[in-house]
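Peer 1: Using only what follows, build the 3D model:
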Amino acid sequence: MRERLTKSDVEKIKAEIEYRKLTVRKEAIEAVKEARAQGDLSENFEYYAAKRDKNKNESRINYLERMLKTAEIVSDDSRADEVGMNNVVEIYFEDEDETETYKLVTSIRGNSLDNKISIESPLGKAVLGHKVGDRVKVKISDTAGYYVEIRKIEKNTDDTEDQIKSF
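Peer 2: From the prediction side, this is the model:
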């Protein structure tokens, strides 16, 4: 599956790759060298830990580079009166008679514990592009779903606090 990324996401990923290649990689290689110099590798925990950390860093670099190669760039622009990327949206859930506030983000920034929902999620897909007062059906499957109402939209272009998920 192709990740849907904004230009801001791409820049953050490129910055992380550069940091990992120029800083973390050098530190990891040095840690492996130091641990190897301690002698017998068969019982050298520091050596195995340093190798594991080095390999984790290389895996993360490969993952991010692969993500960039296959990514689909999406716009984070939207009209002033409709739900768009990086907007904070107040949503009324009819079935529970509750109101929740969420920020719509790309899938790599999604974090339900922090009320950041992906535009790929059923709720994100349903509300994207709608206006205040719209009643929208959130499809869970072909036969199941629920209704929500968009109560408020706040435009939020500052995404500096958003972090890209590390897997």
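
Peer 1: rest of the way, CA atoms for contacts and neighbours
Peer 2: Will do.

Peer 1: For the helix ranked longest in the chain, buried residues please.
Peer 2: When the chain is parsed with DSSP state H, its longest helix is helix 45-70. Of all the residues in helix 45-70, those buried under the rule 16 or more other CA atoms under 10 Å are 46-48, 50-51, 53-54, 57-58, 60-61, 64, 67-68.

Peer 1: With respect to I17, which of the residues you listed is nearest?
Peer 2: I17 lies nearest to I61 out of the buried residues of helix 45-70, by CA to CA, at 5.8 Å.

Peer 1: Spatially nearest residue to that closest one (excluding sequence neighbours)?
Peer 2: Distances taken as CA to CA, 6 or more residues apart in numbering place I17 nearest to I61, at 5.8 Å, with adjacent residues excluded.

Peer 1: Now show me the structure for the sequence below, then we'll compare the two:
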Amino acid sequence: METIIKLAELKLEQFVQGTNNNWLIFSTLPESKQHSSGIDGDVILNALKAVEIIDADLDVVIDAAYDYSYSISTDNKLKLAFAKSKHADKGSALDSLKCVTITYELGDLKRNGDYYRVIARDNLGAELHRTNPLTLDQIDKVISTFDSTRDVSTSGYVKYEIKPDFIVN
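Peer 2: Coordinates of the predicted model:
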């Protein structure tokens, strides 16, 4: 079974400046099956001319036929490399990539009891907060806290996504 998410839905963990390329390291793909290498072809970046590589090649000059190279390995984190001339800095890279979608295979999912996760996003869709597994009563308190502390006239409104918590086998 596959799922599709926007690159903007992943948390940026690190911006790396290499000799040939810069690259972005994003959080793990949610509920993804574990990958054995950076070249198993199970992850597809849509709307990009990109090639899948192994982690060790993130700083190797990218083939002229592609604009980006990316790797997913056993840590299930997306590492997206681009030539230094492609984007001037981390901000311009993130801005140009925000609408890119990622298609990948889900792992073998097993429900984690009656636990759920809530993701709070601002009105632009940027993630503000992601909870650990909680009961629905606990989630109600999280949402109430966000709603009572956020000034919508200056910081916009909050959207919530509630989904069951899964253990990936």
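
Peer 1: TM-score for these two?
Peer 2: For this chain pair, the superposition-based TM-score is 0.21 by TM-score structural alignment, normalised by the length of structure 1; 61 aligned residues with a CA RMSD of 5.0 Å.

Peer 1: so what does the longest helix of structure 1 touch, helix or strand wise?
Peer 2: Counting contacts by 3 or more CA pairs under 8 Å, 6 or more residues apart in numbering; DSSP states H and E, helix 45-70 of structure 1 is packed against helix 7-19, helix 25-36.

Peer 1: Would you mark the buried spots in the shortest one?
Peer 2: Read that as helix 25-36 of structure 1. 25, 27-28, 31-32, 35-36.

Peer 1: Export these as CSV, with columns for distance to K12 of structure 1.
Peer 2: Shown next, in CSV, are the buried residues of helix 25-36 of structure 1 (distance: CA to CA, whole Å):
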residue, distance to K12 of structure 1
R25, 18
E27, 21
A28, 22
A31, 26
V32, 28
A35, 32
R36, 34
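
Peer 1: in stretch 113-128 of structure 2, what counts as buried?
Peer 2: So for stretch 113-128 of structure 2, counting by 16+ other CA under 10 Å, buried means 115-121, 126-127.

Peer 1: ok, these vs A83 of structure 2, which is closest?
Peer 2: Using CA to CA, the buried residues of stretch 113-128 of structure 2 come closest to A83 of structure 2 at A126, 25.7 Å.

Peer 1: which helix in structure 2 runs the most residues?
Peer 2: Structure 2, longest helix under DSSP H: helix 136-149.

Peer 1: right, and the helix or strand after that one?
Peer 2: helix 152-155 (DSSP states H and E).

Peer 1: report the angle between the axes of the next helix or strand after that next one and helix 136-149?
Peer 2: The C-terminal neighbour of helix 152-155 of structure 2 among helices and strands, as given by DSSP H and E, is strand 158-168. Relative orientation of strand 158-168 of structure 2 versus helix 136-149 (axes from the mean of the first three to the mean of the last three CA atoms, to 10 degrees): 150 degrees.

Peer 1: got a list of what the closest residue to A126 of structure 1 other than its chain neighbours touches?
Peer 2: Of all residues not flanking A126 of structure 1 in the chain, V138 sits nearest, at 5.4 Å (CA to CA, 6+ apart). Shown in contact with V138 of structure 1 (CA atoms under 8 Å, 6 or more residues apart in numbering): 122-123, 126, 145-148.
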